[in-house]
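Colleague: Next one to model:
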Amino acid sequence: MARGVYIHIPFCHQICNYCDFNKVFFKNQPVDEYIESLGREIKMAVESNPTAYSNIKTVFLGGGTPTALSAEQLDRLLTLIVSYISLDDIEEYCTEANPDELTEDKLVVLKRHGINRLSLGVQSFDQELLKKLGRTHENEHVFQTIEKAKEIGFTNISIDLMYGLPGQTIEQWQNTLDQAFSLDLPHFSAYSLIVEPKTIFYNLMNKGKLPLPGEDLEATMYEMLMAQMEAHGLHQYEISNFAKPEHESAHNLIYWDNEEYAGFGAGASGYLDGVRYTNHGPLKKYMDAIDQGELPINHQSKVSLKERVEEEMFLGLRKTNGVNIKHFEDKFKKSMRDIFEGQINKLLNEGLIVETKDTLKLTQQGKFVGNEVFQEFLLD
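Modeller: From the prediction side, this is the model:
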């Protein structure tokens, strides 16, 4: 049974140099037709398996950029969503947004339809770095948009930041943190740059034209991030996420709790009834499948017990609360140590995890090498 719903809007007015998500340039795309296809996909899915969608707690619009849509297109999309998914028990209804696209008329539409959380892709407050990233907004867009959002009644607002950027200095990162804290927001996400294949940054890196900070400098930036978030009253509840009390991202916690969610839209992924699936990415393939009365699934696979156990560990360890030992045993009918005795002892000896009566979690040192810790829980 799905606890959350993810809806993918694959359109962007500008493609960022680091992004590897499924996206296309907005211009000359069948945007209105895509929105109607999305509505038909949701309708087919819910009607074919109503029980799976009977207890939805979160809805998340991602992309691409949902706010690449016009106010009228957003209104139509949100009308379709509520036509097929009950929002009666919804805890969090969130959309991603670009600061320079989230106009007042769009904010009004979002508020009217019950959106109660905004996640803005800010990334940096350094204009030079924003240009390197391929971002189009300026700092004043961020401040003006957040001020307008607050005026309209949005209180749960988050921004994304990035560090470990090409040529980024400690001073630039400190300035970005200072500007971010001046906004007095209840939530921040902050990610180190990962250079993904099929991106502009990847091509530049292969040509030796992407001057990335070294591991030591990146670690210093992460250390600054954690210390200053705590000093500003934002607790770290996941490796890259910080929140004031009761402002954690409910939707993302579904992923980290290894619970089920539905994915709709071109290239979207979902995890439902023990099956992970991915939709067709190309718009034509996605929309053609729906025109033929079929769910647009490109690939699906039953998640094995081995995979479920692995995912429980490496997703759960992302949370600062870690993996609950009793919950693990109740879920899998085996204790954590029955399966991972050697791995746990090794990581304890290395000081990368800590084991209490109730939980297994990363130490402060472990947070710096999280991916290495997670790999230890991949079973042969």
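Colleague: Only C-alpha atoms from now on, for both contacts and neighbour counts.
Modeller: OK.
Colleague: name the element residue 286 belongs to?
Modeller: Assigned by DSSP states H and E, residue 286 belongs to helix 283-291.
Colleague: Which elements pack onto that helix?
Modeller: Here helix 283-291 touches helix 31-48, going by 3 or more C-alpha pairs under 8 Å, 6 or more residues apart in numbering; DSSP states H and E.
Colleague: Can you give me the buried ones in the helix it packs on?
Modeller: By neighbour count with 16 or more other C-alpha atoms under 10 Å, helix 31-48 contains the buried residues 31, 34-35, 37-46.
Colleague: Following up with a second sequence; could you model it the same way so I can compare the two?
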Amino acid sequence: MKKKLALYIHIPFCVKKCLYCDFLSATANEQEKESYVQALFYEMDHWKDYLQQEYQIQSIFIGGGTPTALPVSLLERICQKLRTDFLLEQAENLEFTIEANPGTVTKEYVEMFQRVGINRVSLGLQSAQSKELKALGRIHTYQDLLDSVALLQEYGISNINIDLMEDIPYQTLESYKDTLEKVCTLPITHISSYSLIIEPGTPFYEMEQKGELLIANEDEDRKMYELTKEILKEHGYERYEISNYAKKGMECRHNITYWDLGEYLGLGLGAASYLGGFRFENERDFATYQEIQKERKLRSEERITASKVPCDVTKEYLWGYQEIHRESCQDEMEEFMFLGLRMCCGVSRKAFYKRFGIELQEIYHDALNRLFRQKLLAEDKNHDRIYLTDLGIDISNTVLAEFLL
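Modeller: Got it, this is the predicted structure:
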């Protein structure tokens, strides 16, 4: 039986770089976009035979940047090649997500989504307030979001996520509450709510260093956090991960793969992967990435000519990748705990034993006893699943550090 795999595709282009963004993205001309897509195709060719042989794709996530910064024709070519190269027609209940900014979702894009099988769209709203959107450097309006949701619904795409942000400059508890309540009236299935993080190298970081950035204090941030849980629960959104809420059965299966320590492959500039026991990342420099993909294309053609398709992740497949790390049992145990505990259902003792052949209590006896005693962890009535309490979520970074061996 083939193993399950989540596939991520990175599109590093934006119409305009936001003031807070430290993601690997930039503006680009049409020639640069064309050449990037060609390099991305070479990387798909590099993995095609191995994935067809060993894996069945369970979810795809096209992120960025802003994928809809690509012309419809280029984006459709990417999706069609994905379908052909990775045998998507054989996938059962495939979750196929694309990120988009409100205002970039046109009829032409949505018709293309239908043609290629995209069935989930993630819209980066951040706020329903014009002043806050302007402060972030966003180029859309709340009306653009309404128009995008209506258009997706019209074409039968009802699995929609909206990203929100707390601690935006000029944001107040009242304005954030208004954003939450507006969003909850929309026909959407999933909401992600994150606190603004000021990252070095961004315009916001420079503004903060100069004392020019007015953001919520710790007390206001805490109230926004509590308000998110309260209002979303009232409207039928269940929290299933620290920052993610969904209607029943509409959790993002692609992201759950990450938190469940499942395997995933990232294609594109700077994309990260966890495959065959290895963690590795793609080159982050645009020109170098392109040159590497040309070489990978030649190597894949040589493998085909020689009828040699390795049945595991060998040095041949990892050629050209960065930060290559072979996961040890200790690495995986740590990741099993601090990724799994991000989810509200926590981690399973049975699943830990099945994966590692040793009882969870035997490895983490002291940490578990201490965290249970401090009421930072709890367990279900079957004494199988261990999860963070509300207090534990509040100081989750401190709690999760307890599981480093």
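Colleague: Using JSON lines, please lay out the buried residues of helix 31-48 of the first structure together with distance to residue 173 of the first structure.
Modeller: Formatted as JSON lines, the buried residues of helix 31-48 of the first structure follow (distance: C-alpha to C-alpha, whole Å):
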{"residue": "31", "distance to residue 173 of the first structure": "37"}
{"residue": "34", "distance to residue 173 of the first structure": "39"}
{"residue": "35", "distance to residue 173 of the first structure": "38"}
{"residue": "37", "distance to residue 173 of the first structure": "42"}
{"residue": "38", "distance to residue 173 of the first structure": "39"}
{"residue": "39", "distance to residue 173 of the first structure": "41"}
{"residue": "40", "distance to residue 173 of the first structure": "44"}
{"residue": "41", "distance to residue 173 of the first structure": "42"}
{"residue": "42", "distance to residue 173 of the first structure": "41"}
{"residue": "43", "distance to residue 173 of the first structure": "45"}
{"residue": "44", "distance to residue 173 of the first structure": "46"}
{"residue": "45", "distance to residue 173 of the first structure": "44"}
{"residue": "46", "distance to residue 173 of the first structure": "45"}
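Colleague: can you give me how far the helix holding residue 286 of the first structure is from the chain middle?
Modeller: Chain-centre distance of helix 283-291 of the first structure: 25 Å, with C-alpha atoms, centre = their mean, to the nearest Å.
Colleague: Now do the helix or strand following it: which elements does it pack against?
Modeller: Of the helices and strands lying after helix 283-291 of the first structure in sequence (DSSP H and E), the nearest is strand 297-302. In this structure, strand 297-302 of the first structure makes packing contacts with strand 275-279, judged by 3+ C-alpha pairs under 8 Å, 6+ apart.
Colleague: about what we covered before: average gap between the helix holding residue 286 of the first structure and the second structure?
Modeller: Superposed on the second structure, helix 283-291 of the first structure shows a mean distance to its aligned partners of 0.8 Å (mean C-alpha distance after the TM-score superposition for the first structure).
Colleague: OK, contacts around the residue sitting nearest the centre point of the first structure?
Modeller: In the first structure, the centroid-proximal residue (C-alpha atoms, centre = their mean) is residue 252; its distance is 6.3 Å. For residue 252 of the first structure, no contacting residues are found, by C-alpha atoms under 8 Å, 6 or more residues apart in numbering.
Colleague: any idea how far it is from residue 85 of the first structure?
Modeller: As judged by C-alpha to C-alpha, to the nearest Å, residue 252 of the first structure and residue 85 of the first structure stand 19 Å apart.
Colleague: what's the span of stretch 326-338 of the first structure, first residue to last?
Modeller: Across stretch 326-338 of the first structure, first to last residue, C-alpha to C-alpha, it's 13 Å.
Colleague: just to revisit the earlier point, which helix or strand contains the residue nearest to the centre of the first structure?
Modeller: Per DSSP H and E: residue 252 of the first structure is located in helix 250-256.
Colleague: Where in the second structure does that helix fall?
Modeller: Mapped onto the second structure using TM-score structural alignment, helix 250-256 of the first structure spans residues 253-259.
Colleague: Let me see the contact set for residue 178 of the second structure.
Modeller: Contacts of residue 178 of the second structure by C-alpha under 8 Å, 6+ apart are residue 128.
Colleague: same question, residue 246 of the second structure
Modeller: Contact partners of residue 246 of the second structure, counting by C-alpha under 8 Å, 6+ apart, are 189, 190, 191, 236, 237, 238, 239, 240.
Colleague: One more pass at 7 Å, please.
Modeller: 189, 190, 191, 237, 238, 239 (C-alpha atoms under 7 Å, 6 or more residues apart in numbering).
Colleague: In JSON lines: those, plus neighbour count and secondary structure.
Modeller: Listed next are these as JSON lines, based on neighbours: other C-alpha atoms under 10 Å; DSSP: H, G, I helix; E, B strand; the rest coil:
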{"residue": "189", "neighbour count": "22", "secondary structure": "coil"}
{"residue": "190", "neighbour count": "23", "secondary structure": "strand"}
{"residue": "191", "neighbour count": "26", "secondary structure": "strand"}
{"residue": "237", "neighbour count": "22", "secondary structure": "coil"}
{"residue": "238", "neighbour count": "21", "secondary structure": "strand"}
{"residue": "239", "neighbour count": "23", "secondary structure": "strand"}
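Colleague: distance from the match of helix 250-256 of the first structure to the first structure after superposition?
Modeller: Once fitted to the first structure, stretch 253-259 of the second structure is off its aligned match by 0.4 Å on average (mean C-alpha distance after the TM-score superposition for the first structure).
Colleague: State the three-state secondary structure for residue 210 of the first structure.
Modeller: Look at residue 210 of the first structure: counting by DSSP: H, G, I helix; E, B strand; the rest coil, its state is coil.
Colleague: Thanks a lot, catch you later.
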